[in-house]
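**Student:** Generate coordinates for the sequence data below:
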Amino acid sequence: MRFRVIIVSVLLVSCVVNSQSIKEKADQFFAIGNFSKSIETYKTLEVLDDVYDDIAKAYVAIGNYGEGLAYYKKAISVSPEDLLLQYQYAKLLSKTKNYKEAHKRFSDLIKIDSLNPNFHYELGVTLEKLQDSTALERFKTTYQLDSTHQKAIFKIGKEHLVKRRFKEAHTIIDVGLESYSDNIELISLKAQTYYYQEYYTYAVVWFNKLLDLGEKSEFIHEKLSLSYAQNSDYKEAIYQREEVLKYNPKDANALFVLGNYYAALSDFEKAEDYYKKSLKLRDVSLSNEYQKLGIVLNRQKKYKEAIEAFQKAQKEDPDDIMNSFFILRSKDEYYADVDAKIKLYEDFIKKEKNAPLKPYAERRLKELKEEKFLEED
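**Tutor:** Modelled structure (predicted):
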């Protein structure tokens, strides 16, 4: 009898040791990122109660959220008092867009532990997905419970910015940056706040901080370009706008803006080039764009090409009186014959009786007639 007891004991110890060995192997597979192998190994255990959550985590790691949810449910059924399991399950529910069930789970967790800031934050995220306006209150509660909670600070700061409460936005962003000065999201929010305040010098500083931290995006370069331009720093504005073009080389607006910047620097040849590139890509009314092109062509004394550009602008928008006036002025510069010029102004005055620029045309017509009289004399 004693011998049998000893045999049974040895077998039990052997089973326990074997189970421990299998779990250790599975844990090792998990630790090195071989999640599918870890799942396979966990499932060879005779009893899975203690590894349901490990299997759930491994499934989540390989993106099989359905199985992850199923195994979290099994884990919770075995350990219903384990708050961490319930928290992880609720987060996965929210991640998989099961927002109503996630809402219930997070609310239940808050009833158990109302002082846990992350329970409030995750409920806020879920409420946000449900388009529930009370989400902000949850983020504020999170911040009250943990004044260093970066994600909650970002959510509150972003809301202040959207509502154009700039002072409040800066205040809470600064609190967050005190505990984590390299928070990319908060630095971006800080830069945007200055930008929308039209404090462009400060905006430049903060957008450049993002670049210094290795953050590069079309949005950052575009806002930097616009900020530099507002400070008349067109060389930097051009550099940043050219960076924007790397993301979308066929961005007609970016090309047109570059034309404006080069025109501001009196580099009319490059302005002309960018305007033309922009025009080729557009399929909307181009009156304004052709006007801009005509102006920089005039500045280069390319009057014939300028006339053609203004005529295209006029074709795009026949009601824009400025097109007619620009054509008139370009022909005035291009034509050598005084009589031809006089007729141009007479026709313009006759046709555009109520034009705001009529007084200028009348003065110029008078100058031309005097010029003709002196030549004849």
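**Student:** alpha carbons only for contacts and neighbour counts from here, please
**Tutor:** Noted.
**Student:** Return the set of buried residues in stretch 163-173.
**Tutor:** Counting neighbours by 16 or more other Cα atoms under 10 Å, one finds that the buried residues in stretch 163-173 are 166, 169-170, 172-173.
**Student:** Hmm, I typed the wrong one, I wanted stretch 126-146.
**Tutor:** 126-128, 135-136, 138-143, 145-146.
**Student:** Please list all residues in contact with the spatially most central residue of the chain.
**Tutor:** With distances taken as Cα atoms, centre = their mean, Phe219 lies nearest the centre of the chain, 5.2 Å away. The contact partners of Phe219, by Cα atoms under 8 Å, 6 or more residues apart in numbering, come to Val244.
**Student:** quick one: it and Asp54, what's the gap?
**Tutor:** If you measure Phe219 against Asp54 using Cα to Cα, to the nearest Å, the figure is 40 Å.
**Student:** go on, Phe326?
**Tutor:** If you measure Phe326 against Asp54 using Cα to Cα, the figure is 75 Å.
**Student:** again, but for Asp273
**Tutor:** 62 Å.
**Student:** buried set for stretch 31-47?
**Tutor:** Applying a neighbour-count criterion of 16+ other Cα under 10 Å, one finds 34-39, 41-43, 45 buried in stretch 31-47.
**Student:** Quick check, Ser38 in contact with Phe30.
**Tutor:** Yes: using Cα atoms under 8 Å, Ser38 and Phe30 qualify as a contacting pair, with a distance of 5.4 Å.
**Student:** about what we covered before: so which of the buried residues of stretch 163-173 is the closest to Pro359?
**Tutor:** Phe166 (46.8 Å; Cα to Cα).
**Student:** My read is that Lys158 contacts Leu189, right?
**Tutor:** Yes: when contacts are counted by Cα under 8 Å, Lys158 is listed as touching Leu189 (6.9 Å).
**Student:** this one as well, want them side by side:
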Amino acid sequence: MKQVLFVVLLLHVFKAEAQTSASSVADSLYAVGNYTKAINEYSKIGNASAALQIARSYNAIGNFEKAIAQYQFVTDENPDFELAHFELGKLLLKVGEFQKANVVFTYIIESNAENPEYYYYLGEVLRSQEQRNASLSQYKRAVGLDSTHLRSLFQLAKHYTIKQERDSALTYIEKGLQFYENDVAMINLKALVLYNDFQFENAIPLFERILELGENKNYVYEKLGYSYTMNWEFDKAKQAYNLLLNRDDTNSQTYFSLAKVYQKEKKLDSAKIFIHKALDVQKPIFAEGYSALANIARDQKDLKTALKYYSMAHDEDPLDARIYYNIATVNDQVGTDLNAKLAYYKNFLKQYPNEHPYFYESVRKRIRELKEEIHFAKE
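**Tutor:** Prediction:
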């Protein structure tokens, strides 16, 4: 009897050693990216860990269908294998199987409610399903469990930045920056929050820091250039916009931005040069170019030229209320026919009844004044 037990024990030892050897070979193949051979070796072992490695190998190859099938096999056979569920959920999210991913992450949260990663990924699933409020709730749960969970902090900060809810956005941004002060994404969000809040002086060092950290993107130069302009740092603004033109000299918006810098400096002839350059590269020509020329003519007290360009802009974009408002006000300045002036303002109210309160009230006030002038002129 003792000899039988010894033989059985010996067989188990040999089997364990064989599995260890086969696992080492399979792991070595997997480590160097030889996934197909690794799958063949793992299939000889027959335990849960090897089955998981087969799923990972299919995933690494890019055969997501087989990977998902293998993960599902592993989780069906081993319902408590949390890691396999987690990886399955992430893969389902990756391939767009959002409802299935939702089920998986909900399941593992029920079994382990203390892992912030699970809430983050459930948040990502819900965001992909366009369930924004539900996704925010999951990100907040992740942050509640781990105040340094940077990806959840980023998603929350991004949401409130887009919504232009300044205080909420900055709350999550600052939490992220306390954990990782050089996180480019968080610095970028903070810069955008301040930029959208017209705090250009405070936004400038953040955009500069983004460039220092290697985020050498056009939009950074665009917003930095505008921030310099609004902060009266005209030379720096020109430098930012010229760097953009060195990258792409066919972008009309950059020329328009440079023109605005010169216009603020009261260098109106230089501003006109850049507007004409913008028009040269802008096909078709849009209303912005004509409006810019009209604004400069107005600054130069050349109201007839301004009216000509505003009219050309209106032809290009008849839906822009601001352009027609400018036509009405300039015509009011240069015209002599009170009834013609009144007609422009009345037409403004008719064509643009839901515009900004300033325009609406200004026009109504001028209509009352013109009616009084016409009445007294008749008398």
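**Student:** Got a TM-score for the two of them?
**Tutor:** The TM-score (TM-score structural alignment, normalised by the length of structure 1) is 0.72; 332 aligned residues with a Cα RMSD of 4.2 Å.
**Student:** Which secondary structure elements does the longest helix anywhere in structure 1 sit against?
**Tutor:** If each helix of structure 1 is counted by residues according to DSSP state H, the longest one is helix 2-31. Using 3 or more Cα pairs under 8 Å, 6 or more residues apart in numbering; DSSP states H and E as the contact definition, the elements that helix 2-31 of structure 1 packs against are helix 35-42.
**Student:** if we can go back for a sec, overlap in contacts of Ser38 and Phe30 of structure 1?
**Tutor:** Between them, Ser38 of structure 1 and Phe30 share the contacting residues Ala58, judged by Cα under 8 Å, 6+ apart.
**Student:** Which strand or helix spans the nearest residue in space to Ala134 of structure 2 that is not next to it in sequence?
**Tutor:** Spatial nearest neighbour of Ala134 of structure 2, excluding adjacent residues (Cα to Cα, 6 or more residues apart in numbering): Leu126 at 6.5 Å. Leu126 of structure 2 belongs to helix 116-128 when assigned by DSSP states H and E.
**Student:** residues in structure 1 matched by that helix, start to end?
**Tutor:** Matched against structure 1 by TM-score structural alignment, helix 116-128 of structure 2 falls on residues 117-129.
**Student:** cool, and stretch 52-60 of structure 2?
**Tutor:** With the alignment judged by TM-score structural alignment, the segment of structure 1 matched to stretch 52-60 of structure 2 spans residues 53-61.
**Student:** buried ones in the matching stretch?
**Tutor:** Counting neighbours by 16+ other Cα under 10 Å, one finds that the buried residues in stretch 53-61 of structure 1 are 53-61.
**Student:** go on, stretch 93-112 of structure 1?
**Tutor:** Across stretch 93-112 of structure 1, burial judged by 16+ other Cα under 10 Å covers 93-94, 99, 102-103, 105-107, 109-110.
**Student:** Turn those into TSV, columns for distance to Leu374 of structure 1 and secondary structure.
**Tutor:** Below are these laid out as TSV (distance: Cα to Cα, whole Å; DSSP: H, G, I helix; E, B strand; the rest coil):
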residue	distance to Leu374 of structure 1	secondary structure
Leu93	90	helix
Ser94	87	helix
Tyr99	87	helix
Ala102	90	helix
His103	90	helix
Arg105	94	helix
Phe106	92	helix
Ser107	93	helix
Leu109	96	helix
Ile110	94	helix
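**Student:** The buried residues of stretch 53-61 of structure 1 in helices, which ones?
**Tutor:** 53-61.
**Student:** returning to what we had before: and the residue nearest to the centre of structure 1, how far from Glu367 of structure 1?
**Tutor:** Relative to Glu367 of structure 1, Phe219 of structure 1 is positioned 52 Å away (criterion: Cα to Cα).
**Student:** Quick check: the gap between Asn288 of structure 1 and Glu269 of structure 1.
**Tutor:** According to Cα to Cα, Asn288 of structure 1 and Glu269 of structure 1 sit 18 Å apart.
**Student:** okay, now Glu316 of structure 2: neighbour count?
**Tutor:** Per other Cα atoms under 10 Å, the neighbour tally for Glu316 of structure 2 reads 16.
**Student:** which one is it nearest to, not counting chain neighbours?
**Tutor:** When the adjacent residues along the chain are set aside, Glu316 of structure 2 lies closest to Ala287, with 5.3 Å between them (Cα to Cα, 6+ apart).
**Student:** distance of that neighbour from Leu279 of structure 2?
**Tutor:** 10 Å.
**Student:** just Ser128 of structure 2 next, same as before
**Tutor:** In this structure, Ser128 of structure 2 lies at 41 Å from Leu279 of structure 2, with Cα to Cα as the measure.
**Student:** separation between Glu17 of structure 2 and Ser23 of structure 2?
**Tutor:** As it turns out, when the distance is counted by Cα to Cα, Glu17 of structure 2 lies 10 Å from Ser23 of structure 2.
**Student:** end to end, how far does stretch 56-73 of structure 2 reach?
**Tutor:** For stretch 56-73 of structure 2, the end-to-end distance is 13 Å (Cα to Cα).
**Student:** The helix or strand Leu224 of structure 1 falls within against structure 2, how far on average?
**Tutor:** Of the helices and strands defined by DSSP H and E, Leu224 of structure 1 is found in helix 218-230. Once the two structures are superposed, the average separation between helix 218-230 of structure 1 and the matching residues of structure 2 is 1.6 Å (mean Cα distance after the TM-score superposition for structure 1).
**Student:** in that helix, what's buried?
**Tutor:** 218, 220-229.
**Student:** Stretch 11-21 of structure 2 too?
**Tutor:** Residues of stretch 11-21 of structure 2 classed as buried by neighbour count (16+ other Cα under 10 Å): Gln19.
**Student:** Also stretch 226-244 of structure 1?
**Tutor:** Burial within stretch 226-244 of structure 1, assessed by neighbour count using 16+ other Cα under 10 Å, is assigned to 226-229, 233-234, 236-238, 240-244.
**Student:** One more: stretch 80-88 of structure 1?
**Tutor:** Buried positions in stretch 80-88 of structure 1, judged by neighbour count with 16+ other Cα under 10 Å: 85-88.
**Student:** roughly how far is stretch 3-12 of structure 2 from the heart of the chain?
**Tutor:** 65 Å (Cα atoms, centre = their mean, to the nearest Å).
**Student:** Sorry, wrong one. I was asking about stretch 273-280 of structure 1.
**Tutor:** A distance of 26 Å separates the C-alpha centroid of stretch 273-280 of structure 1 from that of its chain, computed with Cα atoms, centre = their mean.
**Student:** just stretch 230-240 of structure 2 next, same as before
**Tutor:** On Cα atoms, centre = their mean, the centre of stretch 230-240 of structure 2 falls 25 Å from that of its chain.
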